[in-house]
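> No sequence on hand, only this structure:
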């Protein structure tokens, strides 16, 4: 694939005619999926047939996890059974536990998300994950459940080890979200904090055919094992153009500092062409439904940070509407996600890793779906270098 004179990518192969597609494959349909979709003009997204926001408001993380990998919401009995089954998968194998201090030390500058890539790769190897094309659907699903269950344990342990603290062992009697907070802080969270984090986690499980989801599916299409697919997806998520930056959005709020500084601070950066973290989204042309929900959660907590965030949102949207008319730039999921996680006591360096822990469920569902298709994803590129062949010059 290459870029033609119009700025579009050109897809070529040796046997088919060139096909012009947008740069970055924007809007190009590459497969069918039953997992969900994003309708950006409506400000709506869904997991399977259900509104993702409604699911976040009414169901548990485990229930939505079940929906994504099994295709249906569980009743009360199956919900309890699934929660118990996945909770029993949280503990780290002894072989992995033994090397985590070295992983934490080696990834100290990059943080727990980088350590998660290594940890998950080692976990998959220790568990004997096999290529998805060599195992049946039940084994594939089991591999994804094990990986998703252990990821929060890995993240919390890496975070604590990086600060000279002992890891906190997971508890099977706590929900996914409550256990994650417990392992990070060493204290059992109150129900309000646990539920707020749970709703955030549910809201970020999946979001269309984004770069990391596509990466997971490309790797799955090669037949690679579940661990390899997930590690590749984490690598894509870690890029600053994709993974989101709830902590950087919160840093913006901190940098502004007070209401009387909002107008001048924002105008200076917009006129300089800088991006305002937490505002705008490549898909939504209206308010991000995730941001709307998280704003409501933040307002239930209340307090000076929430009041200031609401004022920043109001003024920034007005300034953007004035300086960039017609762009419909609103808060995205990063803005109020940062506020909610700050209120719930998550360290800022754990915001994006927490996002990854939730998104692993969506990646897993996509891996399982892609594994049913034996066609490898293999686009082509148009060569634009010097004409070939050229005689190889002598080394003399």
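Alright, I've got the coordinates. The shown structure was predicted, so the numbers you read here are calculated from the model rather than taken from an experiment.
> Could you use CA atoms for every contact and neighbour count after this?
Will do.
> Report the contact partners of residue 234.
Counting by Cα atoms under 8 Å, 6 or more residues apart in numbering, residue 234 touches 113, 117, 212, 356.
> Just the element for the closest residue in space to the last one that isn't next to it in sequence, please.
Nearest residue to residue 356, sequence neighbours excluded (Cα to Cα, 6 or more residues apart in numbering): residue 234, at 7.0 Å. Here residue 234 is covered by helix 226-237, with elements defined by DSSP states H and E.
> chain center to that helix, what's the gap?
Computed by Cα atoms, centre = their mean, to the nearest Å, the separation of helix 226-237 from the middle of its chain amounts to 11 Å.
> That helix: which residues count as buried?
For helix 226-237, a neighbour-count test (16 or more other Cα atoms under 10 Å) marks 226-237 as buried.
> In a markdown table: these, plus distance to residue 283.
Formatted as a markdown table, those follow (distance: Cα to Cα, whole Å):
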| residue | distance to residue 283 |
| --- | --- |
| 226 | 28 |
| 227 | 29 |
| 228 | 28 |
| 229 | 25 |
| 230 | 24 |
| 231 | 25 |
| 232 | 23 |
| 233 | 20 |
| 234 | 21 |
| 235 | 22 |
| 236 | 18 |
| 237 | 17 |
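> In addition, the following structure is provided for comparison:
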């Protein structure tokens, strides 16, 4: 058993640990002042534009981009893991019913935990690197099946069995709708998934690593990450960004609607980012993806972006407030037929790969993450009063 001794002195950190470096990583980084982020040594946006989801998945868990032969082998390996164990399939209707008000992401927390138990996941502390990696592949391959089954069951529909001949993104859309998607929409969703696989030490990634530092199993780490993602300040903005477009309604209402809310101190969903001080590169790529489809909805979104940025620059001078990934992510997912309640679950279907890569990296370090807190309550000790 390791002994964690408290430091001789406490070190004050900024609220939210902003800017505090807690570990080293080889997975990727976000360079907010440049508007750039990368997975390992490659631009994440360039990867989204040129490679498949499976190739990038391989990059994160194995450390390199595969050639065509190895890429095909990895795609086949992970596709073969998509079918859920019978023990999990049998209880999905009950989970869907219990989480009907909260949605598929809440149900997935329970289902993912059950999957880990059914598959015999063991603490990462007790298994070797190959077994850890295999457990992450099993979990990541199952997540789309869990999410889509819970969504369909919640609407009185039967789950759609996965197909091994479809890509990760195309199979996700197929299991969600029951129809094989056209290649253009499948590729648009794939680019979105790739662009959101990982993004620095965000709240859910940090949560996964904290749990991994305890030596817990892969499912426990991922369930904790899903819990962090479920918070609206982290993963809930794509549908809310579309709600903004709906609330504005028409181009002639943009200025008045935005000014009223900015002057009232309200946040405009889909604008601003905790890290980027320039345009979010993911937003730029997804804008281009949306414009390939075209249509009134896309034109309206582009106009709203232009006017909101101008108004924010006028009313909040000196602050760089641009569209973030959620703004055009919502537009792209809507164009591809995804219902709004599946926007954040779709994000999770991508980010589970990034969480897994971080779990694998953290598992190599035997030091538990155990910060301190400064007590500011009533002075202790005080005598315990006797009951009257």
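Noted; the coordinates are in hand. None of these values were measured; they are calculated from a predicted model.
> Which position in the second structure pairs with the residue nearest to residue 356 of the first structure?
Counting by TM-score structural alignment, residue 234 of the first structure corresponds to residue 226 in the second structure.
> tally of neighbours for the residue lying closest to residue 21 of the first structure once chain neighbours are set aside?
Leaving aside its chain neighbours, residue 21 of the first structure sits nearest to residue 9 (5.2 Å; criterion: Cα to Cα, 6+ apart). Neighbour count for residue 9 of the first structure, taken as other Cα atoms under 10 Å: 21.
> Tell me the counterpart of residue 9 of the first structure in the second structure.
Per TM-score structural alignment, residue 9 of the first structure is not aligned with anything.
> Same question for residue 378 of the first structure.
Using TM-score structural alignment, residue 378 of the first structure pairs with residue 370 in the second structure.
> how far away is that match from residue 5 of the second structure?
10 Å (Cα to Cα, to the nearest Å).
> what about those two, which has more around it?
Counted by other Cα under 10 Å, residue 370 of the second structure and residue 5 do not tie: residue 370 has more neighbours, with 11 against 7.
> for that one, helix, strand, or coil?
coil (DSSP: H, G, I helix; E, B strand; the rest coil).
> Let me see the contact set for residue 186 of the second structure.
Neighbouring residues of residue 186 of the second structure by Cα under 8 Å, 6+ apart: 169-170, 173, 336.
> Which one of the residues you listed is nearest to residue 96 of the second structure?
When those are ranked by distance to residue 96 of the second structure (Cα to Cα), residue 173 comes first, at 19.0 Å.
> number of nearby residues for the closest one?
Residue 173 of the second structure: 25 neighbours (other Cα under 10 Å).
> where's it, which helix or strand?
Judged by DSSP H and E, residue 173 of the second structure forms part of helix 168-177.
> Work out the gap between that helix and the centre of the chain.
With Cα atoms, centre = their mean, you get 17 Å for helix 168-177 of the second structure.
> What ranges does the stretch 51-200 of the second structure have for its helices?
Ranges of helices in the stretch 51-200 of the second structure, per DSSP state H, counting those that start in this stretch, are 53-62, 68-79, 86-98, 104-118, 129-153, 168-177, 183-195.
> Quick one: closest of those helices to residue 212 of the second structure.
Evaluated over those, closeness to residue 212 of the second structure peaks at helix 129-153, with 11.0 Å, by Cα to Cα.
> In the first structure, what range does the closest one match?
Here helix 129-153 of the second structure aligns to the first structure at residues 137-161, judged by TM-score structural alignment.
> List the buried residues for the matching stretch?
140-141, 143-161.
> go on, stretch 241-254 of the second structure?
241-242, 244-245, 248, 254.
> For it, measure first residue to last.
Using Cα to Cα, the two ends of stretch 241-254 of the second structure sit 14 Å apart.
> from the chain's centre, how far out does that stretch sit?
In terms of Cα atoms, centre = their mean, the centre of stretch 241-254 of the second structure is set 26 Å apart from its chain centre.
> before we move on, what about stretch 339-349 of the first structure?
In terms of Cα atoms, centre = their mean, the centre of stretch 339-349 of the first structure is set 17 Å apart from its chain centre.
> Residues touching it, excluding its own?
So stretch 339-349 of the first structure is in contact with 111, 181, 184, 193-194, 196-197, 247, 250, 294, 297-298, 301, 305-306, 309, 351, going by Cα under 8 Å, 6+ apart.
> so where in the second structure does it end up aligned?
Residue span in the second structure matched to stretch 339-349 of the first structure, by TM-score structural alignment: 331-341.
> how close does residue 85 of the second structure get to residue 311 of the second structure?
52 Å.
> Residue 384 of the second structure too?
Taken as Cα to Cα, the span from residue 384 of the second structure to residue 311 of the second structure is 58 Å.
> Looking at these two now, which is surrounded by more residues?
In terms of neighbours (other Cα under 10 Å), residue 311 is the more surrounded of residue 384 of the second structure and residue 311; the figures are 16 against 6.
> which element is that one on?
Here residue 311 of the second structure is covered by helix 296-315, with elements defined by DSSP H and E.
> burial of the closest residue to residue 160 of the first structure other than its chain neighbours, as a residue count?
Spatial nearest neighbour of residue 160 of the first structure, excluding adjacent residues (Cα to Cα, 6+ apart): residue 167 at 5.8 Å. Using other Cα under 10 Å, residue 167 of the first structure has 23 other residues around it.
> wait, residue 167 of the first structure sits on residue 155?
No - with contact defined as Cα atoms under 8 Å, residue 167 of the first structure does not reach residue 155; the gap is 9.9 Å.
> so how far is residue 287 of the first structure from residue 42 of the first structure?
Residue 42 of the first structure is 9 Å from residue 287 of the first structure, where distance means Cα to Cα.
> Quick check: buried residues in the match of stretch 339-349 of the first structure?
The neighbour-count check on stretch 331-341 of the second structure (16+ other Cα under 10 Å) flags 331-336, 338, 340-341 as buried.
> so how far does that stretch reach from one end to the other?
End-to-end distance for stretch 331-341 of the second structure, by Cα to Cα: 14 Å.
> Kindly report the same for stretch 115-135 of the second structure.
Span of stretch 115-135 of the second structure from end to end, Cα to Cα: 10 Å.
> go on, stretch 225-245 of the second structure?
By Cα to Cα, the extent of stretch 225-245 of the second structure from end to end equals 29 Å.
> which residue numbers in the second structure go with stretch 38-45 of the first structure?
Counting by TM-score structural alignment, stretch 38-45 of the first structure corresponds to 30-37 in the second structure.
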